[in-house]
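Undergrad: pasting the sequence and the predicted coordinates here, then a few questions.
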Amino acid sequence: MKEERDFIRQVKSAREDMQEADELIRTYMPFIKAETAKFLRRPVTEGQDDELSIAMIAFHEAICGYSPARGGFLKYASMLIGSRLIDYHRKEQRHRKAISLETPLGEEEDKSLGETLSDGKDHSEEMTVREATRKEIEELTAQMKDFGVSLTDVAENCPKQERTLGACRKALNYAKEHPEILEELLRTKRLPGTKLCKGSGVERKTMERHRKYMVALLLIHTNGYEIIRGHIKQVMKGVTER
């Protein structure tokens, strides 16, 4: 526990001092390389693989954006590195695809390759995103288990009415603005319902009825569940736009 506290202090210090941030990156370069190699599914070659630079930037981003409410730092950094590498590959694939599709088929051929294709989908990108999503769901499922909540519970406990979904969004926003709520959830493994209701103005009955859904919703915002969080954001956005 003391080592963990010391490490968190080290991360906070690195956030305010670029020299200490560089030192922390150098210390954890084996971890950064391992995460990059895991993504590439092959050893990393320094000076050749741009992905390693992306991973180092993501690690520094993790230093700047970390708080204990997000869970373990290295787990958070791992998720952030994976997310940024996925983003990088998406952009690279779109760029390569744009170049190849605009290339003429021959000197005397008017049509480009893109005009001859009936299916322009990038299946490798779909597979990458699908694998990353599967990994996030597995990690979230394992974390929720510590709170006595399963994916089935969340599905069954999900609000069916827009008004109730809006109330849950209101409670979520309050928790995001008050990290101590998320920290208490992680520390006690219990939803701080009374504080959430009092602070957000959501009825206690609504909070109790959708307790398991709220636990999952808050957990998603305590770690690097970037893909799942993006999906939730779109769902919540849809509620406010109606």
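TA: In hand now; what should we look at?
Undergrad: CA only for contacts and neighbour counts going forward, please
TA: Will do.
Undergrad: which parts of stretch 143-153 are buried?
TA: The neighbour-count check on stretch 143-153 (16 or more other C-alpha atoms under 10 Å) flags 143-144, 147, 149-151 as buried.
Undergrad: who's in contact with it?
TA: For stretch 143-153, contacts defined as C-alpha atoms under 8 Å, 6 or more residues apart in numbering pick out 141, 189-190, 212-213, 215-216, 219.
Undergrad: how close does residue 191 get to residue 172?
TA: Per C-alpha to C-alpha, to the nearest Å, residue 191 is found 12 Å from residue 172.
Undergrad: tell me the one of the contacts of stretch 143-153 nearest residue 12?
TA: Nearest to residue 12 among the contacts of stretch 143-153, counting by C-alpha to C-alpha, is residue 219 at 22.1 Å.
Undergrad: contacts only, for the closest one.
TA: Here residue 219 is in contact with 140, 144, 182 (C-alpha under 8 Å, 6+ apart).
Undergrad: any idea which helix or strand comes after the stretch of helix or strand residue 9 belongs to?
TA: Per DSSP states H and E, residue 9 falls inside helix 2-16. Per DSSP H and E, the first helix or strand lying C-terminal to helix 2-16 is helix 18-27.
Undergrad: please compare the first structure with the one that follows:
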Amino acid sequence: MTMSNAPSLMTKTAPAFTLEDKIYQIQNGDERLRNKLIDSYQPFIKKVVSKVCNRFIDQSMDEYSIGLFAFNEAINQYQKGQGSRFLTFADMVIRRRIIDFLRKEARTANTVYFDQPETDEDGQQEESYIEQQAAIDYYEEQQQIQERMEQIESYKELLLQYGITFKVLSKQCPKHIDARENAKQIARILVENEKLANYLLEKKQLPIKELLQYVSCSRKTIERNRKYIIAVSLIYLGGFTALKPYIEPETV
């Protein structure tokens, strides 16, 4: 007999490769997997879009294309630890994009909104209300962060045209609140005067001589705070709404 006395080896099962793992792999540059994932989840995308529109959606419709783009956007923006599974997050992003589209097209009747939990064919809730709300909150927060970062970068580039960097600006920012508020007031006077604002934008210089006709402070004060006044003026003129807290009145 050739019976072996060796104990049988237990085969270790490899950890499951989750959908979220695939998302992180795509975010690290696997474009083939991205295309494969988008292709395999077309039924999911079509299902979500159809539910929002309350009608059948096929691949030739604009709504479907928007759903595809939104799914791809969700792949790019999904992050670990945000409080929801990827499909919950993707569902929410697709819904948001479709609703935005329908509003723009003035066809918002019978739209399904996010505060209505979805149910599957068996009447079971697909995702919990709390989980969907967590995904919505996270997405909106990320959108705000992204917008703020983009505006900061644009603002930084604009300041460079005036020879101002953030480092220089931090050093030349008036130390006292009343001095900062005075400089902000000068900036507001400038942006509300079309002639002065155009001078700043075209010449890339502060129209100090002209400003003195509208303000009560001395030329020396304006010159001392010149870069700060320019920086505040450009927040107004550039429409950098995300930087609004920097130009709002301060309290002592």
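TA: Good, I have the coordinates. If you're wondering where the values come from, they're calculated on a predicted model, not measured in any experiment.
Undergrad: TM-score them against each other, please.
TA: TM-score for the superposed pair, counting by TM-score structural alignment, normalised by the length of the first structure: 0.50. Supporting figures: 149 aligned residues with a C-alpha RMSD of 3.9 Å.
Undergrad: re the thing from before, out of the buried residues of stretch 143-153 of the first structure, flag the one nearest to residue 31 of the first structure.
TA: For those, the nearest to residue 31 of the first structure is residue 143 (22.1 Å; C-alpha to C-alpha).
Undergrad: so how far is residue 121 of the first structure from the closest one?
TA: Distance of residue 143 of the first structure to residue 121 of the first structure, computed by C-alpha to C-alpha: 34 Å.
Undergrad: and residue 180 of the first structure, by the same measure?
TA: Counting by C-alpha to C-alpha, the gap from residue 180 of the first structure to residue 121 of the first structure is 44 Å.
Undergrad: and these two? Which one has more around it.
TA: residue 180 (13 against 9; other C-alpha atoms under 10 Å).
Undergrad: please, which helix or strand holds the more buried one?
TA: helix 179-188.
Undergrad: list the buried residues in that helix.
TA: Quick answer for helix 179-188 of the first structure (16+ other C-alpha under 10 Å): 179, 181-183, 185-186.
Undergrad: elements contacting the helix holding residue 9 of the first structure?
TA: helix 18-27, helix 50-65 (3 or more C-alpha pairs under 8 Å, 6 or more residues apart in numbering; DSSP states H and E).
Undergrad: which outside residues touch it?
TA: 20-22, 24, 63-64, 68, 73.
Undergrad: identify the contacts common to residue 191 and residue 172 of the first structure.
TA: residue 214.
Undergrad: what segments of the first structure are helices?
TA: With DSSP state H, the ranges of helices along the first structure come out as 2-16, 18-27, 29-40, 50-65, 73-102, 113-116, 123-145, 151-157, 162-177, 179-188, 193-200, 204-209, 211-220, 226-241.
Undergrad: hmm, back to that, just the buried residues of stretch 143-153 of the first structure now: which is nearest residue 226 of the first structure?
TA: The shortest approach to residue 226 of the first structure among these belongs to residue 143, at 15.3 Å (C-alpha to C-alpha).
Undergrad: distance-wise, check the equivalent of that closest one over in the second structure relative to residue 31 of the second structure.
TA: When the second structure is aligned by TM-score structural alignment, the residue opposite residue 143 of the first structure is residue 158. Separation of residue 158 of the second structure from residue 31 of the second structure (C-alpha to C-alpha): 34 Å.
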